[in-house]
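A.B. asks: What follows is a predicted protein model with its sequence.
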Amino acid sequence: MKIAPIIDAIYEARSKGNNIGFRLVHTGQHYDKNMSDSFFEQLGIPEPDINLGAGGGTQAEQAAAIMVGYEKLLINEKSDLCLVVGDVTSTMACAIAAQKLHVPVAHVEAGIRSGDWTMPEEINRMVTDSITNYFFTTTEIANNNLRKSGVEEERIFFVGNTMIDTLLKHRHRFQKPSIWDELGLKNSEFIVMTLHRPANVDQEFKLRTLVDEIVTNSKDLPLIFPVHPRTKKILENLGISHPRLHMIEPLGYLEFNFLVENAKCVITDSGGITEETAVMGIPCMTLRDNTERPETISRGTNELIGTDPKAIKPNMEKLFSGNWKKGGEIEKWDGKTSERIVQHLLNIFSKK
């Protein structure tokens, strides 16, 4: 989702005579069919030039496999730049391997921070940004985080959010998933749920209580819950079921966002989804105690309600009373972020 529009912008720059190319490396970290391959198909991403096949195992095992594979690739065919996106294990591992071979690193979505070191993503962000050369940021908040850590102004490029490039480009293509007709869903008359963070799903009693509170306080609305592979195993052990709770397989990008755009609200612990709901104007409750995307709260439709199941009821009451905030525009989340990134890259390398 974050790479697709950058590839489009590179193609566009090449069509105008600019000397820029890319090699797409799929690390294999995300190996679930619906959470990987379908995104390539639906978003028009070309087949990866390389797939390192580093899926599975612990985070340390994944990081090691990615570093070994990417290092071999760079030794055999060195690139002028390693561009990484987001905050997953692949982001950090590829940045480390590249820098050790003296390949400069550009980090898309640099500078965001939650302050929560219990989150693997936060460690990935901090390590990546500590060895990054060029920082492409989503907000002024991220810029300030980088400045505070000592990054020079000339290495910070405030470009916006590539996730929103993808959202705006494909919004007219959103596809109705089969669950829509199967359940007779109607606009604004159902709730979408996603849960995958350890703080919410690793403790069986906590997960059960969260789900029970959501079911109890959602009136008679259907609850559509595309289940992350991580969460699925735990739910199966718990034997959770309810007539209005529909646990389904992960959806493709176009199908999932069709549901989000038409939902009464979204209940999630995902950072990326809070960005999409902010732009689409859909109420969002985030079951976390912190967020690396505060702009979705200050400018968007997101509320950070914490991980205490007791927070569900008052927030549901607020939603059903019609008092949920409307949100507004977020600077540079305009669908042109990738164009800005590629132009900056052209400028950087024209000076070398």
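C.D. replies: Structure received. All values reported here derive from a predicted model rather than from experimental measurement.
A.B. asks: Could you use CA atoms for every contact and neighbour count after this?
C.D. replies: Will do.
A.B. asks: Which strand runs longest in this protein?
C.D. replies: Scanning the chain for the longest strand, with DSSP state E as the assignment, gives strand 105-110.
A.B. asks: In the helix or strand following that strand, which residues are buried?
C.D. replies: Following strand 105-110 in sequence order, the next helix or strand is helix 120-130 (DSSP states H and E). Using 16 or more other C-alpha atoms under 10 Å as the test for burial, helix 120-130 gives 121-129.
A.B. asks: what angle sits between helix 120-130 and strand 105-110?
C.D. replies: With axes from the mean of the first three to the mean of the last three C-alpha atoms, to 10 degrees applied, the angle from helix 120-130 to strand 105-110 works out at 130 degrees.
A.B. asks: who are the neighbours in contact with residue 328?
C.D. replies: By C-alpha atoms under 8 Å, 6 or more residues apart in numbering, the residues touching residue 328 are 278-279, 299-300.
A.B. asks: Recalculate using a threshold of 6 Å.
C.D. replies: 299-300 (C-alpha atoms under 6 Å, 6 or more residues apart in numbering).
A.B. asks: any idea how far it is from residue 295?
C.D. replies: 10 Å (C-alpha to C-alpha, to the nearest Å).
A.B. asks: likewise residue 56?
C.D. replies: For residue 56, the distance to residue 295 - C-alpha to C-alpha - is 33 Å.
A.B. asks: With neighbour numbers in mind, choose between the two.
C.D. replies: residue 295 (20 against 13; other C-alpha atoms under 10 Å).
A.B. asks: could you check the distance from residue 15 over to residue 23?
C.D. replies: Using C-alpha to C-alpha, we find residue 15 at a distance of 17 Å from residue 23.
A.B. asks: okay, pairing it with this:
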Amino acid sequence: MKVVTIIGARPQFIKAAPVSRELRKSFDEIIVHTGQHYDKNMSDIFFDELNIPKPDYHLNVGSSSHGKQTGEMLAAIEEVLVKEEPAYVLVYGDTNSTLAGALAASKMHIPVIHIEAGLRSFNKKMPEEVNRIMTDHVSEYLFCPTDTAIQNLKNENVTHNVFNVGDVMYDAVMYNQKLATDSKILEQHSLESKGYHLVTLHRAENTDFPEKMQNILDAFKQIDKTLVWPIHPRTKHKLEGYGINLEDVPNLKVIEPVGYLDMLRLESEAEKILTDSGGVQKEAYFLQIPCVTLREETEWIETVQNKGNILVGSDTKKILEAVNSEYTSAYEPAFGDGDSAKHLVDHLKK
């Protein structure tokens, strides 16, 4: 039974590692890399570190506007599906690669498997929200990470072949946490455990608005702690276009994007994490590191409900209040048992 897996962005590489390991025990998997993330530090390093099989197809789509990028992916993926004639197409999460893969398959009447189905931020200005809603509504098998995701789908009358298998990113963290202790990223940048806060920023809802970015940086200037920021290439490009100079933030240590194992070590040794990334929110929660989310809402509501995460948006005052507050992540199991990949493949085998 042949499955074509569509991936293209850093979070999807992480999710694909445990799923591919399990899937290939029973299925013939063909991996298609769209090239949505094409920087070596955002792509190749993940395949090497996580032992993901090399892509059978690399579409090299690269960066462009949402419509153009999605359209180019859609056309290129369709060609692969015509050639391979798979029984299923598997997609992850909520990127343009996800939507392109799901649309190409559904138009060819190939059943779509959506991993990380049912997430909702209820903010349709986010391109990710539109991608995940449309993907869920054309998918044949919907594998959800939480009970909340199951309920979200039920509210939209999506109930057929919907399963809570837990979160495959939790699988990845549990599997790789020990390996990450060998990372030398702290030593390379002269960092001490709990001596810094970790920053990630890449979502369009922040980076597309210079005033929001300036508000966030104004907060950073007032934080009495080193802020380590592995900067996303898109974010760097945006800031340069706005004429915003990061050297004006004296406590900010900007570094190049890092691999998964280095990132896990940076996360686990940070005092707090400031992010607008859904994946990083979860990793902070799994590692029990307090998280400050630079968004107005989150799909991962469990991290907020269990008091491991505070939502602050781009409000300077709220960011400072959250960073300076005394709280510790109150971890409660909400994302499965760390064996999600096996559970979802068991469902597919049935």
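C.D. replies: Sure thing, it's come through. Quantities reported herein were computed from a predicted structural model and do not represent experimental measurements.
A.B. asks: longest helix anywhere in the second structure?
C.D. replies: Counting by DSSP state H, the longest helix found in the second structure is helix 66-84.
A.B. asks: so what does that helix touch, helix or strand wise?
C.D. replies: Under the contact definition 3 or more C-alpha pairs under 6 Å, 6 or more residues apart in numbering; DSSP states H and E, helix 66-84 of the second structure sits against helix 96-107.
A.B. asks: tell me the angle the helix it packs on makes with helix 66-84.
C.D. replies: For helix 96-107 of the second structure against helix 66-84, the angle by the same axes, to 10 degrees is 50 degrees.
A.B. asks: other SSEs contacting helix 96-107 of the second structure?
C.D. replies: Partner elements for helix 96-107 of the second structure (3+ C-alpha pairs under 6 Å, 6+ apart): helix 66-84, helix 127-138.
A.B. asks: Turn those helices into CSV, including distance to residue 42 of the second structure.
C.D. replies: Below are these laid out as CSV (distance: least, C-alpha to C-alpha, whole Å):
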stretch, distance to residue 42 of the second structure
helix 66-84, 18
helix 127-138, 19
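A.B. asks: Those helices: which one's closest to residue 208 of the second structure?
C.D. replies: helix 127-138 (12.3 Å; C-alpha to C-alpha).
A.B. asks: The first structure: matching residues for the closest one?
C.D. replies: Aligned by TM-score structural alignment, helix 127-138 of the second structure falls on residues 120-131 of the first structure.
A.B. asks: quick one: the corresponding residue of the first structure for residue 117 of the second structure from residue 333 of the first structure, how far?
C.D. replies: By TM-score structural alignment, residue 117 of the second structure lines up with residue 110 in the first structure. Residue 110 of the first structure is 15 Å from residue 333 of the first structure, where distance means C-alpha to C-alpha.
A.B. asks: These two: which is more packed in?
C.D. replies: residue 110 (29 against 20).
A.B. asks: Check the gap between the alignment partner in the second structure of residue 149 of the first structure and residue 4 of the second structure for me.
C.D. replies: Using TM-score structural alignment, the equivalent of residue 149 of the first structure in the second structure is residue 156. Applying C-alpha to C-alpha, the value for residue 156 of the second structure to residue 4 of the second structure is 27 Å.
A.B. asks: neighbour-wise, which of these two wins?
C.D. replies: For residue 156 of the second structure versus residue 4, neighbours defined as other C-alpha under 10 Å are more numerous around residue 4 (26 against 12).
A.B. asks: burial of the closest residue to residue 12 of the second structure other than its chain neighbours, as a residue count?
C.D. replies: Among residues not flanking residue 12 of the second structure along the chain, residue 92 sits closest, at 6.1 Å (C-alpha to C-alpha, 6 or more residues apart in numbering). Neighbour count for residue 92 of the second structure, taken as other C-alpha under 10 Å: 28.
A.B. asks: residue contacts, residue 92 of the second structure?
C.D. replies: Counting by C-alpha under 6 Å, 6+ apart, the residues that residue 92 of the second structure touches are 98, 114-115.
A.B. asks: Any of those residues buried? List them.
C.D. replies: Using 16+ other C-alpha under 10 Å, the buried ones in those are 98, 114-115.
A.B. asks: Out of the residues you listed, the closest to residue 252 of the second structure would be?
C.D. replies: Using C-alpha to C-alpha, these come closest to residue 252 of the second structure at residue 98, 33.5 Å.
A.B. asks: so how far is residue 38 of the first structure from the most centrally placed residue in the first structure?
C.D. replies: Nearest to the geometric centre of the first structure sits residue 272, at 3.5 Å (C-alpha atoms, centre = their mean). Distance from residue 272 of the first structure to residue 38 of the first structure, counting by C-alpha to C-alpha: 18 Å.
A.B. asks: Could you do residue 144 of the first structure as well?
C.D. replies: Taken as C-alpha to C-alpha, the span from residue 144 of the first structure to residue 38 of the first structure is 36 Å.
A.B. asks: What is the aligned counterpart of residue 249 of the first structure in the second structure?
C.D. replies: Using TM-score structural alignment, residue 249 of the first structure pairs with residue 256 in the second structure.
A.B. asks: What about the nearest residue to its match once chain neighbours are set aside, how many residues nearby?
C.D. replies: Closest residue to residue 256 of the second structure apart from its sequence neighbours, by C-alpha to C-alpha, 6+ apart: residue 230 at 5.1 Å. Using other C-alpha under 10 Å, residue 230 of the second structure has 18 neighbouring residues.
A.B. asks: The counterpart of residue 78 of the first structure in the second structure: neighbour count?
C.D. replies: Matched to the second structure by TM-score structural alignment, residue 78 of the first structure sits across from residue 85. Using other C-alpha under 10 Å, residue 85 of the second structure is surrounded by 14 other residues.
A.B. asks: Repeat that for the one 4 residues further on.
C.D. replies: Neighbours of residue 89 of the second structure under the rule other C-alpha under 10 Å: 26.
A.B. asks: right, and it touches residue 4 too?
C.D. replies: Yes. Using C-alpha atoms under 6 Å, residue 89 of the second structure is in contact with residue 4, at 4.8 Å.
A.B. asks: returning to what we had before: beyond the longest helix of the second structure, next helix or strand please.
C.D. replies: Downstream of helix 66-84 of the second structure, the first helix or strand assigned by DSSP H and E is strand 88-92.
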